[in-house]
Every structure is written in structure tokens, then in C-alpha cells.
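Asker: compute the structure for the input listed below.
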Amino acid sequence: MPQAPTLPTRPVRAATPLSSRTAVNAVLLMFAVNGMLLGGYGGSLPSVRDRLDLDATQIAIMLFSGGLAGITTMQIGGRLADKIGARRIVFAGLPLLIAAAVVLAFAPTYPIAIVAGLLFGLGNGAMDIAMNALGVQVEAARRRPIMSRFHAFFSIGNFVGAGVVLVMAKALGITGSGIVLPVMVTLAAIAVAVLVLLVRIAPEAAVVSHSTDGGARTKIPAMAWVLCLMSMAFGLSEGTAVDWSSLHVTDVAQVDPTVGALGLIAVSGFMVIIRLFGDGLVARFGRRTVVRYGGACAAVGYAMVALVSSLPLLVVGWALVGFGVGMIAPQVYAVAGHLGGGRVLAVVVTFGYATFLAGPAIIGFLVNHVGIQHAMVVPALLCVGVVFLASTLPKTDADLENARTAR
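Answerer: Coordinates of the predicted model:
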């Protein structure tokens, strides 16, 4: 009896090892494209406001809706990342961000812009947790710190995304509301190309169990709640630096707003610098020491901007703030991920994200009542709190591993 012809089989793609250089590059791309899309979104908001004739309240509602959506998918994405692998959650979140960029590009009305904001929040919440969880697994597989560099590429991507708005406006000679469509479509196209590449090179993430040998569900470790407090402290401090530094320099130094932008430039620039070199510091001194000195550095910076008024000293103060807060988040998130995977990471990141969103509004309330310089005392005190809370962090990665296995 003749045998049936055999059909050619498609070769199975070999999984990228978590410890490989390719895996590192894939996660760097994830952080960079996430930052780029969010930077383009933030940089396009003034033009969206002009195109749809929105007021400050409508913009705030749009951002708040996206923030709530992000918090929701952070919780869902963190748990799913542990159950089915963080790689899959990244590939669920990134298409949502791309869709958000396209919807915003063509949004003809405010309700459609709200939909775009919701899509940005849903996509970012899921992708944020998943790429951090995957980054933690790559770091664990390589057995040396790398989370700081991942976060540096997010900051670089954020800068590029916002910069595309200015570059394209100048190159195309378009100003005002007309720039939204070409910018968002361009960023979406770049993100699609990155997504196609990531499908080929992104590593397969490990599945994380939260059950004991007897089948009982493990509790979230007590250390996670300390990490949440730290996350809230640096979330407000970082949010204040990003949203208030330029206004602070403008008002206190009595300079033109374009000169006042030096405050945000100092914060962003020094945050990127320390994140690019932070992994070496962690390898040499440990996460506890790096977080402690980061909190101290940011506290000194905030104390300076609360006390001085000359432009050079204000810029130095904000540079110290950026230098300090840039050290903290990657290490706190790394400890959370190593301690309890995506589930613990989701809890810790959510606290920081919520405070990052609400913090600038809290500072705004204080500015109205005590003035912009005195308001900076609050983040200064919170950064001092980070210094003391850092003493609870594991001194070495071996101590962190013991804390993880002991729970």
C-alpha cells in the first residue's frame, strides 16, 4: 500500500535564552519603544488640545481615565505574566499602544480622544509590568545587574518620542494641531517594525508559581509593603520633578519659560546618565547602598531648590534630584520582581504609578497655599524617608534569594 506523501514542516523557532545578548537587546527595545510611544503621546497633547479645542479639565479627565485603565491592567497583567509568561503580555500590550497612537492621530472628537487615552493606559499598564518582569528574569539569568540600563532606555525612548514632535514640526513646516497625525502615524509605524522584530528575538519568559508544595497560595511577603512605601515616596518625588521643575525654575529665578525648561532638562538628562551607569554601581556596592545614596542625593537636591533662588544653583539642585531618583526605581522594581514575580511587581509598581499621577496635583495644592519653593520640602522629606526604608532591603542578591525562598 503506497504511503501518503509527507508534508514539509515549518522549522520551529529556537527560543532565545534569557541569559543571551539577544534577550538583553529585546528587553532594551521593549523599554525604548514603550517610552517612545508615551513620549510622543505626552508631546502631542498640546496639539490635541488645540485641534479639539479642549480645556484643562478635559485634558485632565483624559489623562486620569488613561491612568485608571493603566492601574487596572497592571494588576491583571502582573498575574497573567506569572501564569502564561511575561513575553505574551508584552505582545498584548504593545499592539494596544500602537492602536492608541493611530486612534489619537485621526481622533475627530473628544470622545474618540478619550478612547485613545484609555487604549494608551490599557496598553502601557500591561506592557510596563510585563517588560519589567521579563527584565528581572533576564537579570536573574545573567546573574548581574541590568535593570538600571533597561530603565535608561525607557527614558531615552521617552525623550525621542517627545523630540519627534519638534523635529517633524520643523522638518514639515507644520505647527499647532496639524502635527498630531504625522507624528502619531510615524511613531506607530516604528513601533510596528519593532513589534515584528521582537516576535523573532524576544526570549520566552519563565512561568512563576505562587503556590506551596501543598497547593496553598503563598502570601505577598511583608517586604513588598515596604517596597510599596518606597515606591510611593519616589513616585511623588519623580512626578514632582517631571511636572514642576520647569515651572519652579521659571518662577523662582524669574526667567523666561524657555530658560526655565533647564530644570526639566537637568532632571531628565541626569536621570538617564545615572541609569546608564547604575548597574555598575549596583554590582559594586549593592542595591541597598545605591537606593540609600539615591534617596540622599534627591533629598539634597530638593533641599537646594527649596532654599536657593539663583539660576545656576537651581539647575544644580534639579540635576541632583534627577541623579538621585534615577537610582531608586530600577532597584526597587528589581527587588520586587525577584521577590515575587509579576504579582508582587504589579502591587509595587501600581503604588508608585498612582502616586506619580496624583503627586503633582498634591504639590499643586501646596503651591497654592505655601508657595512653590516651600512645597518642595515635601518631596525632600519623602526622599529622606527612602534613605531610612532602604535599610530594610536585602544587602546582597544572595540575601534577596534567601528572602524569596523563605516565604
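
Asker: going forward, measure contacts between C-alpha atoms and count neighbours the same way
Answerer: Noted.

Asker: and residue 15, that one's in a helix?
Answerer: No. Judged by DSSP: H, G, I helix; E, B strand; the rest coil, residue 15 forms no part of a helix; its state is coil.

Asker: for the comparison step, fold the sequence that follows:
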Amino acid sequence: MRTPNPLSMSLRRRRLGVYWIFAINGLAFATWMARLPGLRDNLQVTTAEVGLFLLGGAVGALSGLALSSHIIAALGSTRTIALFATLALIAVGGVGALSALWPSLLIAMAAMFVFGVGTSITDVAMNVEGAEVERDLERTIMPWFHALFSLGTALGGGLAAVASSLGIGVEFHFVVIALVLIGPVVYSVHLMGGTQGGSNATSTAPGASGVKSRLSVWAEGRTVLIGIVALSMAFAEGSANDWLALAMVDDRGYTNAEGALWFVLFTGSMTLGRFLGVPLIDRFGRVPILVGSALAALIGLATIIVVDNPVVGVFAVIAWGLGSALGFPVAMSAAADDPERGAARVSAVATIAYGAFLVGPPLIGGLAEFTGILTALWVVAAVIALGLLATPATRKPKA
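Answerer: Reported below is the predicted structural model:
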């Protein structure tokens, strides 16, 4: 009987571990995003104050991103994932419980700040780990990792819709999800080699080890342009995550449970787009596929804003989801093309992208007070158009 190659077996286990952590991160993220109307009701806040609540998570995310490459350099990617994914889950359980036991916007914002720190650092670490697995496999696979994130969000959104329809409060729902996901986090880290395994920025190349070297990537024009691509698609995705369920409830008159189902439709479409996108990227290249994706997102978003019809709306949300599917993962792959300072570049691109989550919630929430949520989403369309202009930067450098 032929013994499997130890290296290929190890690589398969690492790939499976990366799949797991992407799915877990997505499920945790969608748990509170899809129940945003319920959180708003518990906290008894306005739409503009919901924007401030989301801002707490965005500020936490940017704080985490600023430190992420240095933390990964010090701890390695898998140890970073173990620590900060657990922190994010604690924050999810905490914000649910506190919204009912002690309904305070400031406390909720603080809990979301902690969630933002935990999930953003985990995000960079799992993308660094995924990029290294992709390089070792010598094939495009990053969109599939992000497809598992989308699958996790679809599952989380589906569970949220069920919980909402059954009248289960966010305080119970969030705590249960947080406790259940601790075990899978530990298992995913085990598959990636445990807390002593995974990629480590300091071990990749001598030039990657210094703080000055890691910060210098911000002066690279290609890195900044890739960041703009990631920002535009993060805004396209994040605006749906933040506002789609709420917009369909407030502007279209659907129930909270039905609003969660619109969110599930979007995340399901993103999942499908990420699974189908890999062979298309391999055949046609990054740039043509990203151009087509951005156009689909623009058309879908514009349609859902101007057309109040459930059938048309379904197709519009599908186009929005499919169009938003590939931009962020392809940008992560492009940032990690050169492994020498992959963690620093991924961190920089992610930091630029998370600017969408910092500026977006208060901007859209503030505009929505005067125009309605759907009309405020025209800002997102403008940002997608900007990212469309920057897509040539994602082309693979010539060897």
C-alpha cells in the first residue's frame, strides 16, 4: 500500500484548516450582522446611532489592522488566529448579552471595538496563511477560502433568520453561537499545525523582519492601488452586510425575519461567485474578471435602489453579490504575490479596505436619516466605480 506523501498530507491539512477558520469567521460575523434590527431594538437607538455602533467595530478593526503585521511577525499566523479569533467570539457573546442586560450604546460600541480588533487581526492572519497555502499549491485558491467565509455568513444569516422568526432574543442566540464556535477554532488551528505551525512573517525573508521594512510597503504604488480595489469591493460587500437587511425592513416594509433572508440571498450569491470565479480567473486572468465583477455589482446595486419589485430585487441582489465576490480575495492574492513581505502588504491592503467600514457606517447612516437607506447607497456605487479604474494593478508581476 502506497504511503501518502507527508508534505502533501500536511498541505492538505493546512488547506482544510484555512477553510475552517474562514467559515468560522464568516459565521461569527453574520451572527450579529443579520440580527442588526434586533440589536437596534434592544438598544433602542436610531438609524444614525446604528451607524455609530458599527463605527465602534470599524475603529477596532483599523486598530487591529495597524498592529496585525507586527503581531503576526512576533507570534506566527496560527497562534495569532487562535488568540484573536477567540477574542472575537467573546465579543460576539458579550454584545448580545449586554444589549439586553445593560442596553447602552457606548457599552455596545466598546464590545464592537473588541470584536473589530479580534476579527481584523484574525482576518489578516488567515489571509497570510491562505496566501502561503496558495503559493505552495501553485494554483488559484484564495477565492475558495473567501467562499467559505461567505458560506459561513450564509449559514450565520440563515440561523439568524430562524432565531428571529422563532422569537429567540439576540442575547441568547449570540452567547450560544460564541460558545459553540470555540471548539472549531481550536480544531482549525490544530489542522494548520497548532500554535507552533503556520507561516511567520519573520521567517519568510530577512527583509520582512523589521518594523521599518513592514511600514515601507505603504509607499508602494501598486500596493495602494490594490488597496483601492479591495476597498471598493469591501464597500460593496460591507454595505450589504451592514444595511441590506435594515433597508429592506425600513424602506421596503419587510419583516425582520424577511430582511435577514435578503441578507442570506446576498451572501449566498457571493459564495457561488467565489466558487465559480477560480476557474474563470485561471482562464481569463485577474483584470478582465474584476472588471466584469465591478460592473455586475454596480448594475445590481443601482437596480435594488431604484426598483421596488421583489422579483427584480432578487436578481439585483444576486448580481450585487456575484459582482462583489472576487474583488477582495483577488486583492489579497495580488498583495501576497511577492512572499518577501506578504504579511505587511496584506495588512496594508486590508487596512485600506477596512477604511470602507470606518467611513461607510456613519456616512450611510447619516445620509439615511435624510434620504432613506437605499438612496444613501448611491455613495457605494461611486466607490465601486473608483475601484474599477484601479483593477489593472492586480495583474500578476512578470517573473
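
Asker: mind checking which helix or strand residue 213 of structure 2 is in?
Answerer: helix 211-215 (DSSP states H and E).

Asker: can you give me how far that helix is from the chain middle?
Answerer: Centroid separation between helix 211-215 of structure 2 and its chain, computed with Cα atoms, centre = their mean, to the nearest Å, is 25 Å.

Asker: which helices and strands sit right next to that helix?
Answerer: Secondary-structure packing of helix 211-215 of structure 2 (3 or more Cα pairs under 8 Å, 6 or more residues apart in numbering; DSSP states H and E): helix 342-371.

Asker: give me the mean deviation of the helix or strand following the helix it packs on from structure 1.
Answerer: Remark: after helix 342-371 of structure 2, the chain's next helix or strand is helix 373-376, criterion DSSP H and E. Superposed on structure 1, helix 373-376 of structure 2 shows a mean distance of 6.0 Å to its aligned residues (mean Cα distance after the TM-score superposition for structure 1).

Asker: what residues of helix 373-376 of structure 2 count as buried?
Answerer: For helix 373-376 of structure 2, the neighbour count (16 or more other Cα atoms under 10 Å) marks 373, 374, 375, 376 as buried.

Asker: so how far is residue 318 of structure 2 from the first one?
Answerer: Right, residue 373 of structure 2. Note on residue 373 of structure 2: its distance to residue 318 of structure 2, by Cα to Cα, to the nearest Å, is 19 Å.

Asker: just to revisit the earlier point, so which bits of the helix holding residue 213 of structure 2 are buried?
Answerer: Using 16+ other Cα under 10 Å as the test for burial, helix 211-215 of structure 2 gives 214, 215.

Asker: mean shift of the helix or strand following it relative to structure 1?
Answerer: Where DSSP H and E defines the elements, the next helix or strand beyond helix 211-215 of structure 2 is helix 221-239. Aligned to structure 1 and superposed, helix 221-239 of structure 2 gives a mean residue distance of 1.9 Å (mean Cα distance after the TM-score superposition for structure 1).

Asker: just checking, what packs against the next helix or strand after helix 221-239 of structure 2?
Answerer: Downstream of helix 221-239 of structure 2, the first helix or strand assigned by DSSP H and E is helix 245-250. Using 3+ Cα pairs under 8 Å, 6+ apart, the elements in contact with helix 245-250 of structure 2 are helix 36-43, helix 256-284.

Asker: what's the angle from the helix or strand just after the longest one to helix 221-239?
Answerer: Spelled out, that is helix 256-284 of structure 2. Using DSSP H and E, the helix or strand that directly follows helix 256-284 of structure 2 along the chain is helix 286-306. Orientation check (axes from the mean of the first three to the mean of the last three Cα atoms, to 10 degrees): helix 286-306 of structure 2 against helix 221-239 gives 30 degrees.

Asker: tell me the buried residues in helix 286-306 of structure 2?
Answerer: Judged by neighbour count (16+ other Cα under 10 Å), helix 286-306 of structure 2 contains these buried residues: 286-287, 289-291, 293-305.

Asker: can you tell me what residue 163 of structure 1 aligns to in structure 2?
Answerer: Alignment note (TM-score structural alignment): residue 163 of structure 1 maps to residue 158 of structure 2.

Asker: if we can go back for a sec, what sits up against the helix holding residue 213 of structure 2?
Answerer: For helix 211-215 of structure 2, the surrounding residues in contact (Cα atoms under 8 Å, 6 or more residues apart in numbering) are 69, 70, 207, 208, 341, 344, 345.

Asker: please check the residues you listed and keep the buried ones.
Answerer: Counted by 16+ other Cα under 10 Å, the contacts of helix 211-215 of structure 2 give 69, 70, 208, 341, 344, 345 as buried.

Asker: from residue 202 of structure 2, how far off is the fifth one?
Answerer: In this structure, residue 344 of structure 2 and residue 202 of structure 2 are 11 Å apart, going by Cα to Cα.

Asker: now the helices and strands packed on helix 245-250 of structure 2 as JSON lines including mean neighbour count and distance to residue 97 of structure 2?
Answerer: Formatted as JSON lines, those follow (neighbours: other Cα atoms under 10 Å; distance: least, Cα to Cα, whole Å):
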{"stretch": "helix 36-43", "mean neighbour count": "21", "distance to residue 97 of structure 2": "10"}
{"stretch": "helix 256-284", "mean neighbour count": "22", "distance to residue 97 of structure 2": "20"}
